[in-house]
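Undergrad: Could you work out the structure for the sequence below:
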Amino acid sequence: MATKQVNLTVIYDLNCPFSFIGQKEISSAIDEVTKTYNTLHFQVEYRPYVLHPSIKPDQPQDRTAHCIQTYGDEKASACLKKFKERGRDVGLEISEGGILVNTDRAHRLAYRAWKKGGQSLQQTVISNLFQALIVNHKDISNINILSEIAEASCLMSKDQAITYLNSDDDVQVVEDQIEEARKGGISGVPVVIIEGRWAISGGQTRDVYLQIFKKLAGCKGFINSTCSPESTAKALSAKIVA
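TA: Purely as a prediction, here's the structure:
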C-alpha cells in the first residue's frame, strides 16, 4: 500500500511555553497514530511568529512582571501555574518565572535548520532553543548563546553561527513568514495547519491531536488520496477551525 504523507505546518514562538508543550504533544500523537496506520507519514515544518515584537535583542524581560502588567495579578498567577502543570504532564520542568526575549535570531537558526536538514534537524534545534529559554532561562537572543545551541545541535560550528547571525542571511524570508502568518489572521500561537486547509489553534493536548489524526487516517480513502475535502472535513474534530 502506498504511503500517504500528511503535511503539518506549526506556527510558533519560542517565548510561548504552550508552543514548547505542543511540540511534545504533537510528536507523541504522531508516534501513537503511526503505530496503527503504518502507511501514514507526517512531515512537520515549524514556521515563526513573534508574540512580543517590542522586545529588543539582548534585553530580556521578566516573564512574571510582564504577565502581571498585561493580565493583572490573579490571571497572571493562574496562567503561570498552568504553564508549570501542563509542562509537568509532558515531562518538562517549566518554572513559573523566567524571561521573555527577542526571538528573531533564534527563528533564523530554526529556519536554517529546516533548509539544511529538514524536519529532523529543525526539531532538534527548536527543542534545544525551547529548553534553553523556557527551562533554563537563557537569553536566546544573545548570539553567543545561540552559537552554542547551533553547535550542540549539529547545525553549524560556533564560529559559523556567529558569522551567520551577524549577517543578513535569511532575515527577509523569516520576516516574510511572520508577516504571512499575521496576514492569515493568526494573532496567537501555537497554530497547527493540516494540509494547508484546516487549523488547530491553542495549546491542545496529545489526546486532541491523536483524535484528529486518527479521524484523518480513518477517513475512507484518505491514505490513498481519494478522500474528498468535504468528507475529510466532516471527519475532523470540532477543535479544528476552517
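
Undergrad: contacts and neighbour counts: CA atoms only from here.
TA: OK.

Undergrad: buried ones in the helix ranked longest in the chain?
TA: Counting residues, the longest helix in the chain under DSSP state H turns out to be helix 104-130. By neighbour count on 16 or more other Cα atoms under 10 Å, the buried set for helix 104-130 is 104-114, 119, 121-130.

Undergrad: Quick check: next helix or strand after that helix?
TA: Heading C-terminal from helix 104-130, the first helix or strand you meet, by DSSP states H and E, is helix 143-152.

Undergrad: got the contact list for that following helix?
TA: Here helix 143-152 makes contact (Cα atoms under 8 Å, 6 or more residues apart in numbering) with 105-106, 109, 125, 128-129, 138-140, 156-162, 165.

Undergrad: 7 Å - rerun?
TA: Helix 143-152 is contacted from outside by 106, 128, 140, 156-158, 161-162, 165, using Cα atoms under 7 Å, 6 or more residues apart in numbering.

Undergrad: now the residues you listed in CSV, with distance to Asp13?
TA: Formatted as CSV, these follow (distance: Cα to Cα, whole Å):
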residue, distance to Asp13
Ala106, 10
Asn128, 14
Ile140, 12
Met156, 22
Ser157, 24
Lys158, 23
Ala161, 20
Ile162, 22
Leu165, 18
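
Undergrad: one more to put side by side:
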Amino acid sequence: MAEFTFEIEVYSDTICPWCYIGKKTLEKAIATYTAQHPAVDFKLTWKPFMLWPTAKTSAYQKGAILHAIYGPRAPVMFERLARLGALHGIDFRWEGKSGNSRDSHKLILLAMEQDDDDTRSSSSPSPPGLEPTSTTATATTTATTTTTNNSTATTNPLLTYKQTKQERTIAHLFASAFEQGQDLSSRAFLARAAVTLGLVGSEEEALAYLEQQADEEDPEAGRRQPGSGTGPARRGLAKRVDESSARARQIGMTAVPSYVVQGRWQVGGMQGEDVWLRIFEKVRATKSGKKNEEGSSLDGLTTREEQPTVTNGGMQKESTEIR
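TA: As a prediction, the model looks like this:
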C-alpha cells in the first residue's frame, strides 16, 4: 500500500491544446516525483469542462478557432504552443475540423465507468484457485501500441503510475485531435476510437452509446449503454457532462486546464513541472490535504491563497463564445 496517494481531479476540454500540454507536464512531474518518492501513488480523475457547449458539430477549422479566440495575438500563441509542444514530444497540426466536444466527454465517462467496474471486480473475493485480474496497465520503459481500424492507441512510457482506461482514452483523443487532424466532434471518428481503445466491441455499439440522451428517470437507460449495471451513474450522459462544467464554474474555475488536488487545493492553468513538484511537496508535507470523509471531493475546496500563479497559459470560455 502506498504511503501517500495524491488524488487529482483534472478539469479539461478535449478541444483545448493547452490541456494536452498540461497533461504532458503533469505526467512528467509525476514521473519525477515518484522516482524521488517511490512510496507515493497518484490517482487522476478527468472531469468535463466544456468551453463552448453551444458549438456546432464539425463546423470550424482548428486554426480558425485559435484566431477567433486570440485575435491579433494568435501568431504568438501558435509559436508558443509549437515551442512548448516540442518540449513534450507534441507535433501540433492545425488542419482539420473541430466542434462541440460533448460526445468526446461521453467517451471519457464510459472509460471512467469501466475503470470503476474493474476496481469493484478486482476487490471482490475470487473463487478458490482463481486470482483476480485487472485491466489497468502499468507503464514500462517501452510504449505499448494497439492498432485497430487504421487508428493507433499508445500508452505513455513515461508514467510510473497505473494507466487507467480513462487515461488512455484522454491521451488517444488529444493525440488524434492535435497531431493527426481528427475531428473530436465527429461521432464516426469517436466510434472508431472507442473500438480501438477496447471500450466497446463494435462501432455500432459505440454510436448507440454516443446517441444516448436518456433522462435520469428512465429505468431502461443503463441497459442501452455498453457495460453492465443500470444505476444512475450510467444515465443522462449529456446532462452529466453539462453538470460537471457548471460545477467547475460554481467553484470559480474560468479556464482549462484546472485542477483540484486532494479535494482542496485548486490549481489554475497549465503549470510547469517545477510548480507541480512544489505542490506535491506542500500537499504531502501537510498530510491535511486529504479529502473530507463527507460529501464529494470538492466539498473541502479552500485555500485560494494556495493557488499558484498561472504562468503557461490556458483557454478561457469568456474570451470568445464559439457557436
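
Undergrad: which bit of the first structure covers stretch 268-279 of the second structure?
TA: Aligned using TM-score structural alignment, stretch 268-279 of the second structure spans residues 201-212 in the first structure.

Undergrad: Now do the buried residues in that stretch.
TA: 201, 203-206, 208-210, 212.

Undergrad: Sort out for me which of these are in helices.
TA: 206, 208-210, 212.

Undergrad: Just send those back as CSV, with distance to Lys84 of the first structure too.
TA: Formatted as CSV, these follow (distance: Cα to Cα, whole Å):
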residue, distance to Lys84 of the first structure
Arg206, 17
Val208, 20
Tyr209, 21
Leu210, 23
Ile212, 26
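
Undergrad: Please identify which of these is nearest to Ser231 of the first structure.
TA: Nearest to Ser231 of the first structure among those, counting by Cα to Cα, is Ile212 at 13.7 Å.

Undergrad: Is that closest one in contact with Ala238, as I believe?
TA: No - the criterion here is Cα atoms under 7 Å, and Ile212 of the first structure misses it with Ala238 at 9.2 Å.

Undergrad: quick one, what contacts Asn7 of the first structure?
TA: Applying Cα under 7 Å, 6+ apart, the residues contacting Asn7 of the first structure are 42-44, 194-195.

Undergrad: now do 8 Å
TA: Counting by Cα under 8 Å, 6+ apart, Asn7 of the first structure makes contact with 42-45, 194-196.

Undergrad: Buried only: go through these for me.
TA: Buried among the contacts of Asn7 of the first structure by 16+ other Cα under 10 Å: 44-45, 194.

Undergrad: quick one: stretch 107-114 of the second structure to the first structure mean distance?
TA: Taken over the aligned residues, the distance from stretch 107-114 of the second structure to the first structure averages 0.7 Å (mean Cα distance after the TM-score superposition for the first structure).

Undergrad: which bit of the first structure covers that stretch?
TA: Against the first structure, stretch 107-114 of the second structure falls on residues 109-116 (TM-score structural alignment).

Undergrad: so what's the residue nearest in space to the middle of the first structure up against?
TA: Centroid-nearest residue in the first structure, with Cα atoms, centre = their mean: Tyr12, separated by 4.0 Å. Listed by Cα under 8 Å, 6+ apart, the contact partners of Tyr12 of the first structure are 19, 46-49, 189-191.

Undergrad: between these, which is nearest Thr3 of the first structure?
TA: Tyr46 (22.3 Å).

Undergrad: and the direction of the helix or strand where that closest one lies versus that of helix 104-130, what angle?
TA: According to DSSP H and E, Tyr46 of the first structure maps onto strand 40-48. Counting by axes from the mean of the first three to the mean of the last three Cα atoms, to 10 degrees, strand 40-48 of the first structure lies at 130 degrees to helix 104-130.

Undergrad: From the contact counts, what lies against strand 40-48 of the first structure?
TA: If you count contacts as 3 or more Cα pairs under 8 Å, 6 or more residues apart in numbering; DSSP states H and E, strand 40-48 of the first structure packs onto strand 4-12, helix 17-36, helix 104-130, helix 171-183.

Undergrad: closest one to Ala233 of the first structure among these?
TA: strand 4-12 (14.3 Å).

Undergrad: The closest one: average distance to aligned residues in the second structure?
TA: Averaged out, strand 4-12 of the first structure is 0.8 Å away (mean Cα distance after the TM-score superposition for the first structure).

Undergrad: And that strand, what's buried?
TA: Applying 16+ other Cα under 10 Å to strand 4-12 of the first structure flags 4, 6, 8-12 as buried.

Undergrad: And that strand, how far out from the chain middle?
TA: Taking Cα atoms, centre = their mean, to the nearest Å, one finds strand 4-12 of the first structure lying 11 Å from the centre of the chain it belongs to.

Undergrad: One more: stretch 201-217 of the second structure?
TA: 20 Å.

Undergrad: what's the answer for stretch 17-33 of the first structure, then?
TA: That offset, for stretch 17-33 of the first structure, works out to 9 Å (Cα atoms, centre = their mean).
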